[in-house]
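J.: Got a predicted model here, sequence first, then my questions.
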Amino acid sequence: MPIAFWCVLAAGLLPVLTVAIAKAGSRAGFDNHDPRGWLEKQSGRARRADLAHRNHFEAFPFFAAAVLTASHLAAPQARIDELAIVFLVARLLYTACYLTDRPTLRTLCWTIGYLTVIGIFLLPVFVH
């Protein structure tokens, strides 16, 4: 299986990882009947982890679609793999920046990830 497909799997797991971090701290008042309501009331690192969790869900479809599209259109697999790795690293750094409250660096990581996905989509157009 191509590396890029493994990156899709990893990117799909990032939301679970970050929500686990959000829920790992104080569980005081946690209500499994309304976990999102409980998460809305969190602050600090737990709140930032929840926000990263949400953003991972937002970024995932665009990334997965890009990898599948580029693969389907026979873009060079090595380039798809390289850009998928860049995306995944950018998202991991994005998460670290979110958790450590570094908003400017977080935005830079988000931008790199977003531009990487656009690059994956455009690979079949420019590289053949």
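T.: Yes, it's here.
J.: Please count neighbours and contacts with C-alpha atoms only from this point.
T.: Fine.
J.: by contact count, what packs against the strand or helix carrying residue 80?
T.: Secondary-structure element containing residue 80, defined by DSSP states H and E: helix 77-99. Under the contact criterion of 3 or more CA pairs under 8 Å, 6 or more residues apart in numbering; DSSP states H and E, the helices and strands touching helix 77-99 comprise helix 3-24, helix 44-72, helix 103-126.
J.: between those, which one is nearest to residue 38?
T.: Evaluated over those, closeness to residue 38 peaks at helix 3-24, with 9.4 Å, by CA to CA.
J.: ok, residue 9 to residue 68 distance?
T.: Look at residue 9 and residue 68: by CA to CA, to the nearest Å, they are 12 Å apart.
J.: Second structure follows, compare the two:
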Amino acid sequence: MTGDLWALLAALLLASIQLTIASVLTLRQLGGSWVAGPHDEPREVTGISGRFVRAHRNLLEIFPQFVAALFLVHAAHASGSLSVVGAWLFVIARLVYVPAYAFARPGVRTICWIAAWFGIVLIVADVFV
């Protein structure tokens, strides 16, 4: 398996861990009856718990582009060093994004998001090199 696909596996693990954390925090804040119910009454998790939930949602928004970029380079048989570096940059930036969103000063999570986005750009760049 190539280095960029190992990064994809790491990203899947990160997404699963974030989902678990977001689910547990939502359950603790909103209660089991609401979580297991039909959600007729919309409610949002707040505070630090809400930040972890929103960090997970943000990952879900950018994750399809990450997967599509990896698919593109592998379908074009262009996977190389740029895609490996880009994929790991994405994973590391998204890993740092979680505590940055929850605890860091404003602007830090933006830097992490931009770094992850740049990782996707590097992956796609392998097609053109």
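T.: Done, it's in. Note that the structure is predicted; figures quoted are calculated from it, not measured.
J.: The helix holding residue 80 of structure 1 corresponds to what range in structure 2?
T.: The aligned range for helix 77-99 of structure 1 in structure 2 is 80-102, by TM-score structural alignment.
J.: Name the residues of that stretch that come out as buried.
T.: Buried positions in stretch 80-102 of structure 2, judged by neighbour count with 16 or more other CA atoms under 10 Å: 80, 82-98, 100-102.
J.: Now find how far off-centre that stretch is within its chain.
T.: Distance, stretch centre to chain centre, for stretch 80-102 of structure 2: 9 Å (CA atoms, centre = their mean, to the nearest Å).
J.: re the thing from before, between residue 9 and residue 68 of structure 1, who's got more neighbours?
T.: When residue 9 of structure 1 is set against residue 68 and neighbours are counted by other CA atoms under 10 Å, the residue ahead is residue 68, at 17 against 13.
J.: What's the match for the more buried one in structure 2?
T.: Residue-level alignment of residue 68 of structure 1 against structure 2, with TM-score structural alignment as criterion, gives residue 71.
J.: so who does that match touch?
T.: The neighbourhood of residue 71 of structure 2, defined by CA atoms under 8 Å, 6 or more residues apart in numbering, contains no residues.
J.: on that earlier part again, let me have the helices and strands packed on helix 77-99 of structure 1 in JSON lines, adding distance to residue 37 of structure 1 as columns.
T.: Listed next are the helices and strands packed on helix 77-99 of structure 1 as JSON lines, based on distance: least, CA to CA, whole Å:
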{"stretch": "helix 3-24", "distance to residue 37 of structure 1": "12"}
{"stretch": "helix 44-72", "distance to residue 37 of structure 1": "11"}
{"stretch": "helix 103-126", "distance to residue 37 of structure 1": "24"}
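J.: Okay then, goodbye and thanks.
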